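Participant: Have a look at this prediction, sequence included:
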Amino acid sequence: MPAFRTALQLMAFSVPAFATLWSYEGSKSQIPMYSEISTKIYDGALWRFETENQDVFQWTLRVAQDYSLDVWRASGDYVDVYTAGDSVIPKALLSVPHTISNLSTTVRTPSRNSYTNAIDRWNLTSLENTTYHAAYHPSWEIDEFMHTLAELYPDEVTVLRLGHTAMGREIYGLQISGDTKASKAKPGFLITGAQHAREWVAISTALYLSHALVSNSSESQSMRGLLDDFDFYVVPSPNPDGYDHTWETDRFWYKNRQVVDPVSPCVGIDTNRNWGYKWKPHSALGNLGKKKKKPVPDDPCSTWYPGHRAFEAPEVNNLANFVSTLNGAGGPHAKIKAFVDLRSYGQMLSTPYSFSCKRMPKDAEDQLEAALGSVQALKVKHGTIFKTGNLCSTLYRAPGNIVDWMYARAGIKYSYAAFLRDTGTYGFSLPAEWIRPVGEETGKMIEYLAKFIAKRQK
């Protein structure tokens, strides 16, 4: 593996002092070439239960949870459930109108046993001609992509080390800037990839956007012009432990891989329910339809387990620390002015709040105006239609959400969750040939949002 050195002088790059910057020494871009590939095939079915009203929705979801079914998505008027292996749908649910899509997902994991030049193999010098965005990639290829991008564009790209995961892996991010001398005065734009491990296209899209931000302005999908107005911070894989698990063991794993109980056979925290704004020891979903005065804390085996306390997950705590060093408690001097959390699936651009359907942000009008323009810009590229609205109304009530914390605690006025393609045909198994189209249309959304905010600040 290449040798690295740590650059200790950080102030010139306008990044927090705890973050570490990487640069290459010696032989560069030597990354594994994979001649051996392990293949796993996941055969299953995606069931969509159409729920005509909230009573049916809550009942359907409660039954699915009581039978420990794998709920992929619950969105008010439908509940998506994935079955594989010995999983069966209880007879009670079959009375709800439903459709079934058969899914066969193949995961081909490359083995690291020889080396080749990353630039030559993927042609990262060109966004249009690269082969990198034609496939999903395991963690080591994601890390090498980020370091190679920093090598190719040393004046624009800096690799950040944000801290370690529950299993000790490093969490990497990118700072992408234009004129570094002017960076301190520029607002920041933060983009995060999949907090939930199985949402692969969110990670791939974060990588595509990073590439587009540094690509030559002559290329048709280049976003380099945005660097005139913003410094971008991109964290493609904020849950690398969980993401690795989806490659190695369970393609549809959801949480991180943290040990949370000395006796429970289950591990993992839902990192998107572990943020410190309106955190609760139970998920709203876990108590749907239960007539009890006091909500019951979630079991560690629950898909939506929020942890024993807020910020218990180191992945969440590290990202919050990073944002806090840039924004403090918010206010006019906060660096980051825009935040987009990339997710899948559902084709929505959602605003705060997630913890309540009754509370509205004081900036709701501006947030929605920017969102409506952004989804229209996205639609122009490939015709993809996105919905807009606050998180609670477009999904369900969920405390401890990252978007709520970024808005209410970090003071990022324009905070959004972007649920990428599709609407349920493939769900989390979106084919790799869709990576580039999703990246292109998401780029148009980010571009509109950045220009909207820049114009408002002038």
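Facilitator: Noted; the coordinates are in hand. Numbering: from 1, shown residues only.
Participant: switch to C-alpha atoms for all contacts and neighbour counts from now on
Facilitator: Will do.
Participant: can you count the residues close to N102?
Facilitator: Look at N102: counted by other C-alpha atoms under 10 Å, it has 13 neighbours.
Participant: what do you get for K381?
Facilitator: 16.
Participant: what's the answer for A398, then?
Facilitator: 25.
Participant: For it, give its distance to L430.
Facilitator: 25 Å (C-alpha to C-alpha, to the nearest Å).
Participant: take the one below as the second:
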Amino acid sequence: MRAQALVLAILSLATPTIASIDKPYNSQQPFTSTNSGIVGQGDRYDDQQVWRIDWSDYSDVNKQDIMNVIELLNLDVWHSTQSSLDVRLSAKEKDIMGNIIPSESFHPFISDLQSLVEESLNPGEENPEDIDEKFSEISEGLRKKKKNKGKKGKNPKPSIPPIQIDPFNLTTIDTPFHDKFHTLKEIDKFGRTLIETFNGTRGIEITELNLGKTFEGRIIKGWSVKMNPNGNGSIPNPQPIPEPDPNDPEPDPRPLPDDPDHDDPATPAFEKRLWKSDDDLDGMELEFVIQAGQHGREWVGPSSALYFLHHLLLRATTEPNSDPAILLKSFRFTVIPQINPDGYEYSRTKSRLWRKNRQDVGGKGNCLGIDLNSNWGYKWRASKSTACSEGYGGKEAFEAYETKAISEYLSSAAERGNRVRAFVDLHSYGQLFMFPFAHSCDDFPPDAEMLMEAGLGVAKAMRTKQGEGYEAGQACDLTYRAPGDAIDYTYGITDVRWSYSAELRDTGTYGFMLPPKLIRPTADELTAGLMYLAKFIYALEVNPP
């Protein structure tokens, strides 16, 4: 049989157990299919586990052998690094891999996947008593304190009902919108509400972008924000940031002018550099693009992107001399929270772990979908995997509707009169912040020193904010990636110097099923990291030393 012969030829580690397989096992076949209209009531994962392979001592050849078998069997790789590989397995697949991988290097870390899926899903209807619980407790405590002020005794009157906060009241970052995952309609409403709340305030200009359509006809939306320096309440011109004392081995942090958070230990320390940007950026509008949602099941990325945009607008409109206000005068920030709305909707309603888009790609097995992050047109090459594989990169670069739409937006910046200067692609999980290239470490960016310096600062800012560790480095060093990565394209083709890919929380406890209670902490640390990166670029290129 061709499949078994190929496995035996590829793997010197192979055992007779593999020879009993007549054809690759299709892990995308649904286990059950029930009412698909409610989150979590589609495919089930009752016999599924996630196993971690410790391959830190394996040679590159052995690692590639394992990846070849994973591609052949259409297995679902969750996370890969140079030291470990997380893969979702059914009982049958686990037996196969267990005969390939030595037992001491192979162990489960999510033993009951279906239970974890159920625990992570949002309820169909919120219980009003649970809405914004932590803020209700605070408000109730304040009311009790006020009512009992000046009274003797310990018998206060019953407290009044807690205040409920409208999720779409965007005048506060404490809105409970940021404490749950949302439908596409709710995300669209959030964007419209941002425009209604902030557009025109202190010169803020917010534009809703329709970037293209998906295979199933959904619009890929984004929101672009800039502060007009001539608008009402505009901020003063950017001020130069003073040089640190060159005789001081530990230069003081160099915050932006009049920043109320100047004593934050995560504020960057911009040492004197021997380099600076060679590009003539005078008079050119610089754009900072944040993209999320390439993989449908990675819900925390879109949520974190929206939180960042909301934070940016709130600070800029309420604190005229804050970092966001100054940065918005020099940069246009464009947030594309959900580049893969078809995959996201399918993940929400039918198959929680769906990764790809929902494009008809033909071929045997009637399998659907392209892995968007393997379909960008830099050093792209056809995958050995079948169309049923989770990592299927398509028959050609930009075959996916979504990658084609966003690449056209990025490459047409000059027509809009601006320059995309930074691009950050949000994913989960792994807690990494990475610069190009992903496809191979043989392709080394000439800006690697600058990219690494900024990346290390971002990782520190994120760690300082919430205490969670993030690692920075080149993508090919930190992960085991395929060609066709978004940041390889933005850096290698569209010349976006500050191109990064972020893997948000966590490191494997929940994987893609991060519970809603961790949305806000994840988004908060991402916001700290993105602010650091924007300030780094500002100090280097807008007001260089």
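Facilitator: It's in. Everything numeric in this text was worked out from a predicted model, so none of it was measured.
Participant: In structure 1, point out the residues matching stretch 10-18 of structure 2.
Facilitator: Counting by TM-score structural alignment, stretch 10-18 of structure 2 falls onto no part of structure 1.
Participant: Kindly report the same for stretch 176-189 of structure 2.
Facilitator: Using TM-score structural alignment, stretch 176-189 of structure 2 corresponds to residues 131-144 of structure 1.
Participant: Would you enumerate the residues in contact with the alignment partner in structure 2 of R198 of structure 1?
Facilitator: Matched to structure 2 by TM-score structural alignment, R198 of structure 1 sits across from R297. When the contact criterion is C-alpha atoms under 8 Å, 6 or more residues apart in numbering, the partners of R297 of structure 2 are 343-344, 347, 352-355, 512.
Participant: Now flag whichever of the residues you listed is closest to G293 of structure 2.
Facilitator: In terms of C-alpha to C-alpha, no member of the contacts of R297 of structure 2 lies closer to G293 of structure 2 than Y344, at 7.5 Å.
Participant: mind checking the SS state of the equivalent of that closest one over in structure 1?
Facilitator: Taking TM-score structural alignment, Y344 of structure 2 has Y243 as its aligned residue in structure 1. Three-state assignment for Y243 of structure 1 (DSSP: H, G, I helix; E, B strand; the rest coil): helix.
Participant: I'd say Y243 of structure 1 and Y136 touch.
Facilitator: No: counting by C-alpha atoms under 8 Å, Y243 of structure 1 does not reach Y136; the two are 11.6 Å apart.
Participant: Between those two, which has more neighbouring residues?
Facilitator: Between Y243 of structure 1 and Y136, counting by other C-alpha under 10 Å, Y243 is the more crowded of the two (29 against 20).
Participant: Could you find the closest non-adjacent residue to the more buried one?
Facilitator: A197 (4.5 Å; C-alpha to C-alpha, 6 or more residues apart in numbering).
Participant: show me what contacts that neighbour?
Facilitator: 239-240, 242-243, 245-246, 252-256.
Participant: Please tell me how far it sits from T51 of structure 1.
Facilitator: Distance from A197 of structure 1 to T51 of structure 1, by C-alpha to C-alpha: 27 Å.
Participant: ok, now T180 of structure 1?
Facilitator: 52 Å.
Participant: Between those two, which has more neighbouring residues?
Facilitator: Remark: of T180 of structure 1 and T51, T51 carries more neighbours, 21 against 17, as counted by other C-alpha under 10 Å.
Participant: how about that one, what's its partner in structure 2?
Facilitator: T51 of structure 1 maps onto W55 in structure 2, with residues paired by TM-score structural alignment.
Participant: Contact partners for the match of Y344 of structure 2?
Facilitator: If you count contacts by C-alpha under 8 Å, 6+ apart, Y243 of structure 1 has them with 139, 196-198, 237, 253.
Participant: Then T6 of structure 1?
Facilitator: The contact partners of T6 of structure 1, by C-alpha under 8 Å, 6+ apart, come to 20-23.
Participant: can we see that at 10 Å?
Facilitator: By C-alpha atoms under 10 Å, 6 or more residues apart in numbering, the contact set of T6 of structure 1 is 20-24.
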